[in-house]
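J.: okay, sequence plus prediction incoming.
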Amino acid sequence: MSNLPKKTDAILIGAGIMSATLGSLLKELASEWEIKVFEKLENAGEESSNEWNNAGTGHSALCELNYTSEKSDGSIDIKKAIKINEQFQLSRQFWSYLVDRNLIRNPQDFIMPIPHMSFVQGEENVSFLKKRFDALSNNPLFQGMQFSDDPEKLKEWMPLIMEGRTWNEPIAATRIDSGTDVNFGALTRMLFDHLKSKNVEINYNHNVKDIKRTSDGLWEVKVHDINSGKIEYHTAKFVFIGGGGGSLPLLQKTGIPESKHIGGFPVSGLFMVCNNPDVVAQHHAKVYGKAKVGAPPMSVPHLDTRYINNKKTLLFGPFAGFSPKFLKTGSNLDLIGSVKPNNVLTMLAAGIKEMALTKYLIQQVLLSNEKRMEELREFIPNAKSKDWDLVVAGQRVQVIKDTDAGGKGTLQFGTEVVSAADGSIAALLGASPGASTAVHVMLEVLEKCFPQHMQEWKPKIKEMIPSYGLSLVENPDIFQEIHTSTAQTLGLIKKELVYS
């Protein structure tokens, strides 16, 4: 049997939300392109995109305090909050486009309306939250936000959190009803069903072992068919590496200059999930707190109403952990295997600079169940251990790189596209807000990798995503129109009346 490479136009590695989004965009923009997907697991959306492996928050900075920082003069910087919110609006628009055209159906299976709240304790934190509210509430992207430090009002907003609470320090919360809970696992599976109907070849149980450039400029991908044991070779003009934590090792195999001097630090997550339906019924919101002093941004505690398999549930976390694996299904050799001659100094510098993070992770790993319950009781004073189980969430690999601002070995928070100078290959690295901003990130991939097509594609992109290229904060009328229309298409307005 011939083992000659099989040619295609584009190869997507990993069957998560990023590949699903990029594939769906490409099929609308260049329907004639032949696309192949390779995923080492049995189904789509089984790693980072899976509903049990992420917070399921439609990240739009409505409640996440780490997107608004306090400046030295005491004022609140809302630039990042505006950016994240605008990026999530792009996702809503693309999902609405797909629903409007029956390319995906039943949006309630992946997105539900849920109030987003920020909750703080202590005089200093209450002062911060009030200033944050003042800075955001006059902005069109955050209209409808409310603030209260009145215990009676807070009992209405979050009865479970207020029950049994003593008044030994000031508390306050903000609330905005236009937040969402997003089941990214369900959405990913819907998008891959759509891609399959568009004749995209999706290969599950296929593990990509190597990527290299051929003499004619194509990329050759070496793939192990796990079921048959055979090795296959596929070539393409364009490759996207969307393998979550597994993207960094594959990017390193490409040898492109842009892959040098980049490292990764894996962080695992745990959530507590409520097994008592009576407790679940008492809470209806995503409530985000403030990270403890010295703790990293990914440690922000939150108590979340979630809809998983059309069932309402309640999660609290995350608790961080450490594993040398880059994926839940990865190898204990992942971290050491990612250390190369070109990034060893970057990694060592990060190790020295991030001693506080290392200490934090060790403390988290050593937490007993009772210690976790103590943290939960800061949110739910009457929480009982028997009502809560522990679930292991996904692995996240934080990017480490040398930057002008942070110097050598700077730990990056957020997502980052790394692409070759000629745009022939791109990889997505990093973590939150990740899935929520998948459409924005994949538009960035298109702009970086297909600049020669963007003028031709722009009218179609504008049809799919009307605010593409616009600042919504500078065009409040357009924002209002888009926000209302996407809410109607995705069923968010109607559902708010039913569930609030």
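T.: Good, I have the coordinates.
J.: please count neighbours and contacts with C-alpha atoms only from this point.
T.: Will do.
J.: just the buried residues of stretch 474-481, please?
T.: Of the residues in stretch 474-481, those with enough neighbours to count as buried (16 or more other CA atoms under 10 Å) are I478, F479.
J.: kindly apply the preceding question to stretch 79-91 instead.
T.: By neighbour count, and taking 16+ other CA under 10 Å as the criterion, the buried residues in stretch 79-91 are A81, I82, K83, I84, N85, E86, Q87, F88, Q89, L90, S91.
J.: report the contact partners of K460.
T.: The neighbourhood of K460, defined by CA atoms under 8 Å, 6 or more residues apart in numbering, consists of E28, L29.
J.: below is structure B, check it against A:
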Amino acid sequence: MGIGEHYDVVLVGGGIMSATLGVLLRRVQPDWSVLVLERLDGPGLESSSAWNNAGTGHAGLCEFNYTPLRGDGSIDVAAAIAVNEQFHLSRQLWARLVEEGALGDPAGFIRSVPHYGFARGAAGVRHLRLRYEALRGHPLFEGMEFIRDREAMARWLPLMFAARPDDGGQVAVCRTRTGTDVDYGVLARRLLASLGDVPVRTGHEVRSLTREGRRWRLRVRDTKGSDEYDVRGSFVFLGAGGGTLPLLQSAGVPETRGYGGFPISGRFLRTAAPGLIARHHAKVYSHAEPGAPPLSVPHLDTRVVDGRAYLMFGPFAAFSPRFLKHGRLTDLPRSVTGRNAGTLLGAARGDLGLLRYLVGQLAQTRDGRLAALRRFVPDARPEDWELVTAGQRVQVVKRVGGRGSIAGFGTEVVTPAQGGLAALLGASPGASASVAIMLDVLERAFPDRLPAWRTALRSLVPSYGTPLAGQPDLLRKVTERSAAALGLNDDAPHEAGRG
């Protein structure tokens, strides 16, 4: 390592995004030199880690926040359809790599877990029914089942319904059997390992980013030896989670000069009690409480991490000024500049509902968290559950309609006009849509090369460029192929304790 180092591509961050982009670039341009820089001691340990995200293969199968109600009382399902299409792209890439023998046994990173929507109260049941009616006839959502029968619910979800008191029939569930649980940390590490001779430097932190002619200069610190050195890249991708915004600020990227970041942490209740796990094999998403933001949607999830099964319930919001779970307490104050201070203050005034929600979450007691859990698991005992801290997310704050605002809770790709750089900001659905997002990066960053790359990309992702919703034969073909390669049981029933 030295001052003369130069690479065609430098990927900053060793998570699922950089790993996915590395795989795509190596396939379409194998002669390019690639370097991966990760500040932690191993790849996939920050936002991609199994304990730092929900592990849901987000496909719009059960999440209420992807099907919001309009002002006239109708339902908007466009986001659910879009994220389902995106997850199909991810499945196709992973399946192709498994077929090639590049990812090992897929059971180590993906497994079948049915997804459920769970509604409480008259308004919640109406929302779930509208959701079901709008999606059940769509080819991407074939096989959805809506029920209000308590006996059937108890068979499907015994942990939630076997001991539930009578609530006047104001509950309903909607099941989709084709859901998945994904360990994105394991997947990221396997994707990076499949790159062969690409160096992955762990314990190396990018401190700054500077434009030098047609290249970018990265100042890198070896966190173990504290030595610093320079790396130059013709193309740099910033997939560093909460660490991306400070690097964009150091680079002076015009498109993001007024951007700010608002960090939000999450906590979950977790159990490994065998008796509870045996009674729940599902990811169950409900609707946010009145006045709460979309990120607060409660869910009770089956998780499998390092071969061991768990249940997790949450999220409960928390606050830390760190931009990464393993970040610095000075991250937030250091990110405030003269250019974004007004934007941040405007967002604070304009998003008072979110701030009130966060204050309420910070004040929540153990009894309050247990009460929230008992809306899902009526007979939950506090001694069975522990509170764990999940990952740190930085929401983008920018000017929308002339004022500062938290710009949604999705992902945002930044490709500055000066070229040679792409960055990813934001959060969910993130990892599930990693392939779609990285294909978007290729389209934006390399428009002139894309026509020559399409054949190679379609060999990895057969439906690339073709919406599956309008191609039922192609949808059936890619779904069956990916299910077979990934060992997913898309058709068989899944009751508790099976799958």
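T.: That came in fine, so what should we check first? The structure displayed is predicted, hence computed values, not measured ones.
J.: tell me the buried residues in stretch 457-474 of the second structure?
T.: Of the residues in stretch 457-474 of the second structure, those buried under the neighbour-count criterion (16+ other CA under 10 Å) are L457, L460, V461, P462, S463, Y464, L468, A469, L474.
J.: map the fourth one onto the first structure.
T.: Right, the one you point to is P462 of the second structure. With the correspondence set by TM-score structural alignment, P462 of the second structure lines up against P466 in the first structure.
J.: looking at this, its match is in a helix?
T.: No: going by DSSP: H, G, I helix; E, B strand; the rest coil, the assignment for P466 of the first structure is coil, not a helix.
J.: element containing the spatially closest residue to it that is not a sequence neighbour, please.
T.: The shortest distance from P466 of the first structure to any residue that is not its chain neighbour, by CA to CA, 6 or more residues apart in numbering, is 7.4 Å, and that residue is Q93. Following DSSP states H and E, the helix or strand that holds Q93 of the first structure is helix 79-100.
J.: mean deviation, that helix versus the second structure?
T.: On superposition with the second structure, the average gap between helix 79-100 of the first structure and its aligned counterparts reaches 0.6 Å (mean CA distance after the TM-score superposition for the first structure).
J.: tell me which helix or strand comes right after the strand ranked longest in the second structure.
T.: Ranked by residue count and defined by DSSP state E, the top strand of the second structure is strand 386-400. Note on strand 386-400 of the second structure: by DSSP H and E, the next helix or strand toward the C-terminus is strand 403-406.
J.: in that following strand, what counts as buried?
T.: Judged by neighbour count (16+ other CA under 10 Å), strand 403-406 of the second structure contains these buried residues: G404, S405, I406.
J.: how many residues are close by the residue nearest to P466 of the first structure?
T.: Applying the criterion other CA atoms under 10 Å, we find 25 residues in the vicinity of Q93 of the first structure.
J.: what do you get for P433 of the first structure?
T.: A count of nearby residues for P433 of the first structure, using other CA under 10 Å, gives 21.
J.: so what corresponds to it in the second structure?
T.: Residue mapping for P433 of the first structure onto the second structure gives P429, with TM-score structural alignment as the criterion.
J.: follow-up on the earlier one: distance to L140 of the second structure added to the buried residues of strand 403-406 of the second structure, as JSON lines?
T.: As requested, these are arranged in JSON lines below (distance: CA to CA, whole Å):
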{"residue": "G404", "distance to L140 of the second structure": "36"}
{"residue": "S405", "distance to L140 of the second structure": "33"}
{"residue": "I406", "distance to L140 of the second structure": "31"}
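J.: closest to G346 of the second structure among those?
T.: In terms of CA to CA, no member of those lies closer to G346 of the second structure than G404, at 4.5 Å.
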